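Visitor: Below are the sequence and a predicted model for it; my questions follow.
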Amino acid sequence: MTINPYAGSPFSYATEPAVGPYSIVELMPGVRNLLEYTGLKAGERVLLLMEHTVDPVVVQAIAAAAAYRDADVRILSVPPFSPGGWDREASLHIETAAFREADLVISGTWWGEVHTAPLFFDQIKSRSSRFLSLHMTATAGALLTGGRLPAEVFYALLSRTLRQMSGARSIRVTSARGTDVTFSGLTFDPDPGAMRPGDWRPFPYGGANFWPADTEGVLMVEDSTVTGVPEESLRITLEGNLVRKIEGGAAAEQLRRYAPGGFYMRHGLIGLNPKVRVAGGNQFEREKHAGAFYCGIDGLTDGQPVTTGPGFAHCDCQVDRPTVLVDGELFIENGRLLMLDEPEIRQVAARFGPPDVILDDNPIMILPRRYTGGGAG
């Protein structure tokens, strides 16, 4: 059987299927979780920063839910953002001016804030707005699947992960396709709690994010935001936290062109959300799935890693079913997040419905509405 590797590599919201108007009903549990995650209050100014190609039903669902909470809602439709600073001279004066006046920004962009200086993390942190990013996830599919997981269940998974990982010396990631890479000198995002001014968060909530001081080994890329699913094996060799070699046909050449000055390992993420879809999902959804792993390499600036600003060549690389060892202890086994079976996690899930349903990591089995955190048991 011949498989076209590009069939599963959407490049913008324009390639996502549109949904029927009545689908808004089924999106509301995910949208409710989204707004509760942001801590939206009545009277707050909400900016929906949505690319022109986002499905109108998704925009309407978020806007209507915010308006129902008596927020002051504005919708700004903007051109798609370019990847990797390819259009660095583009004017973003309107976007940034509106962003500065909002209490809450909900951003539906494909390439996300990491690719543009005026909306990079340092700019977000310097403002009073709370910034929620639907980076490649302003879709009906994302709201219907990963968005339905109750936030309390995600926080329980994240808290349990950080207890084990925050003091770890190393994380080793291997895969059946040949990945064998070890991260050390780890700094983790803390459990964020309620959103505060200057915060940036992704949605659907997804995983435990970390920054390594050192990365050694080989990463076999199964999908990436630059290449999609490569038609040949794409092999990245890392030493001293720098990318030393990229091998693998056309995809390797595409990746080298994306950052001619070279790459370094910027961050990694352990996926924790069992309801995030895999089949039909773009890479930025799949990387949040419970038991998945991804890492982001970024462009060097004048030959050096500079983490205070965009490298303008950020590329997220996916490993769908890894085995992950934390200081030698098994944490994920062939894509199965072992903590999903732990009593303390099941106890939290039981507040919303049967733990076997809430924590089932088959994302094709969509979480029934009554188990999504709305209070109807």
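Guide: Great, that's in hand. Numbering: from 1, shown residues only.
Visitor: alpha carbons only for contacts and neighbour counts from here, please
Guide: Fine.
Visitor: which residues in the chain form helices?
Guide: Along the chain, counting by DSSP state H, helices occupy 24-38, 56-68, 93-101, 121-125, 140-144, 151-165, 249-258, 283-286, 343-349, 355-358.
Visitor: structure B:
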Amino acid sequence: MSMPELATDPLVGLPPALNPEVTHTKNYFAALENFQRTFAFGQGDKVLLLTDPLLDTRVADAVMGLARARGATVRQYMESSSQITEVPEAVKALVAEADFVVSTWFCSIFDPYFIARRAAGQRWVKITYFRDLDLLHTPQARFPAELVGEIIRATATRYPAGRDFTVRFADARGSDFSIDYTPAMRELLLAHNRWRGKMFADEPGCYVHYLPTHGPNLWDRTAHRNDSTAPVTMSGTLYPQWAVGFAKPFTERIGCRFESDTIVEVTGEGSDAAILREMLVGGRLIELGCGFNPKAPRHTIYPAGSNAPGALHFGIDLARPSEYILRTMPQWEEPPVHMDLVTLDSTVTVDGQPLIEGGFLSALRDPAVRAAAAKFGNPIELLETAI
């Protein structure tokens, strides 16, 4: 018996996409809720914006409008670029007077002067991922920021308290990289507001990112009291899939071998390997970042690594400025002495227990995270439907 012919009409097996007009307004107001709660200005706050000429002026206007509506005063200082690596002397007096700082500058997180101001209670929002007001219309902008915090807290519980432990990184390309932690390192790293899942700039000394995508680092110098000379017990070889400033993932296996926090060798025969070898040898790892927002696009790694859950970026401070970066990304938000290596499929274990499995962040399936997600909608859709 012959099979019946299929109808000539287009085949439809899945529900059609909704007309954007049906969801546009409600989605926009969900994003505005995150925006307003993150920028937790109070009456009488002195707000300082540290910006650059390439920032969408509507972003600064939105921040100013919210601040003024709450009775805060606002000043803005524009530097020639977001790439600056230390606070200019002329700006320190402005910073000292502020209660709340909103910044695009690269040096925001590590400049000793800024660290000291936060230690004195100054609140900070870094807006690397909010350079265009239209980002308010994206899924990651409206994903509940509180739920990002719950995912982060569930990840933090996988770092055991009160004993030494080792975090290992592996993937199908053969990466074998590890970092040893002491109890003191763990306590210093996890003490900060972002590791505690605090996503809004509403407590003294806080530092948060907006959009709520770039989570806290699995390792950085805060674990060593920001002492760049403190010894670091890490070693092995990383085979990154990709790096910021390269149009597509690498087609060959490129190895970056570490001794302590320094890259001492880059292997590979192709042109990308040659570029990275010239760029990276002698560079030092300063942060190992992880994504935590399930609606952040996994394969968008510009400007500083994918922020999808379980995607990793290894932030390297270079021994010298890179001519490749200067040619390829002359207006990059980060300076030509920094590079982010990216993996999207890593398996990360903590003393053998899974933290990330093949690029999937294990905490997304924790009962506490699922229960928190249920307050906002369908947990599976919220946590596992990727962009």
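Guide: Now that the structure is in, tell me what you want to look at. This structure is a prediction, so every number in the text was calculated from the model and none was measured.
Visitor: circling back to that earlier point, which one of the helices of the first structure lies nearest to residue 313 of the first structure?
Guide: helix 249-258 (6.2 Å; Cα to Cα).
Visitor: Now do the contacts for the equivalent of residue 175 of the first structure over in the second structure.
Guide: Aligned counterpart of residue 175 of the first structure in the second structure: residue 171 (TM-score structural alignment). By Cα atoms under 8 Å, 6 or more residues apart in numbering, residue 171 of the second structure lies in contact with 345-347, 358.
Visitor: how much space between residue 171 of the second structure and residue 356 of the second structure?
Guide: From residue 171 of the second structure across to residue 356 of the second structure, the span is 11 Å (Cα to Cα, to the nearest Å).
Visitor: Residues that sit against both of those two, list them.
Guide: Common neighbours of residue 171 of the second structure and residue 356 (Cα under 8 Å, 6+ apart) are 346-347.
Visitor: just to revisit the earlier point, could you dump the helices of the first structure to CSV with distance to residue 241 of the first structure and mean neighbour count?
Guide: Below are these laid out as CSV (distance: least, Cα to Cα, whole Å; neighbours: other Cα atoms under 10 Å):
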stretch, distance to residue 241 of the first structure, mean neighbour count
helix 24-38, 34, 20
helix 56-68, 39, 18
helix 93-101, 33, 15
helix 121-125, 22, 17
helix 140-144, 32, 24
helix 151-165, 19, 18
helix 249-258, 17, 17
helix 283-286, 23, 25
helix 343-349, 34, 17
helix 355-358, 37, 19
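Visitor: Dump these to JSON lines, plus distance to residue 220 of the first structure.
Guide: Formatted as JSON lines, the helices of the first structure follow (distance: least, Cα to Cα, whole Å):
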{"stretch": "helix 24-38", "distance to residue 220 of the first structure": "33"}
{"stretch": "helix 56-68", "distance to residue 220 of the first structure": "34"}
{"stretch": "helix 93-101", "distance to residue 220 of the first structure": "37"}
{"stretch": "helix 121-125", "distance to residue 220 of the first structure": "28"}
{"stretch": "helix 140-144", "distance to residue 220 of the first structure": "26"}
{"stretch": "helix 151-165", "distance to residue 220 of the first structure": "23"}
{"stretch": "helix 249-258", "distance to residue 220 of the first structure": "11"}
{"stretch": "helix 283-286", "distance to residue 220 of the first structure": "15"}
{"stretch": "helix 343-349", "distance to residue 220 of the first structure": "32"}
{"stretch": "helix 355-358", "distance to residue 220 of the first structure": "32"}
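Visitor: Pick out the most distant pair among the contacts of residue 171 of the second structure.
Guide: 345 and 347 (6.7 Å).
Visitor: so what's in contact with those two at the same time?
Guide: Contacts common to residue 345 of the second structure and residue 347, judged by Cα under 8 Å, 6+ apart, are 171, 357-359.
Visitor: of those, closest to residue 277 of the second structure?
Guide: Once Cα to Cα is applied, the member of these that ends up nearest residue 277 of the second structure is residue 171, at 21.1 Å.
Visitor: Tell me where the stretch 201-350 of the second structure has strands.
Guide: 207-209, 214-220, 234-238, 242-243, 255-259, 262-267, 284-291, 312-317, 338-343, 347-350 (DSSP state E, counting those that start in this stretch).
Visitor: Output those in a markdown table; the columns should cover mean neighbour count and distance to residue 55 of the second structure.
Guide: Compiled in a markdown table, those are given as follows (neighbours: other Cα atoms under 10 Å; distance: least, Cα to Cα, whole Å):
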| stretch | mean neighbour count | distance to residue 55 of the second structure |
| --- | --- | --- |
| strand 207-209 | 25 | 16 |
| strand 214-220 | 22 | 18 |
| strand 234-238 | 21 | 34 |
| strand 242-243 | 23 | 23 |
| strand 255-259 | 21 | 34 |
| strand 262-267 | 20 | 33 |
| strand 284-291 | 23 | 23 |
| strand 312-317 | 24 | 23 |
| strand 338-343 | 25 | 20 |
| strand 347-350 | 21 | 35 |
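Visitor: Relative to residue 378 of the second structure, which of the ones you listed is closest?
Guide: strand 284-291 (20.9 Å).
Visitor: Please tell me which residues of the first structure that closest one aligns onto.
Guide: The aligned range for strand 284-291 of the second structure is 264-271, by TM-score structural alignment.
Visitor: before we move on, back to that, from the contacts of residue 171 of the second structure, which single one is nearest residue 186 of the second structure?
Guide: Of these, the one sitting nearest to residue 186 of the second structure (Cα to Cα) turns out to be residue 347, at 20.3 Å.
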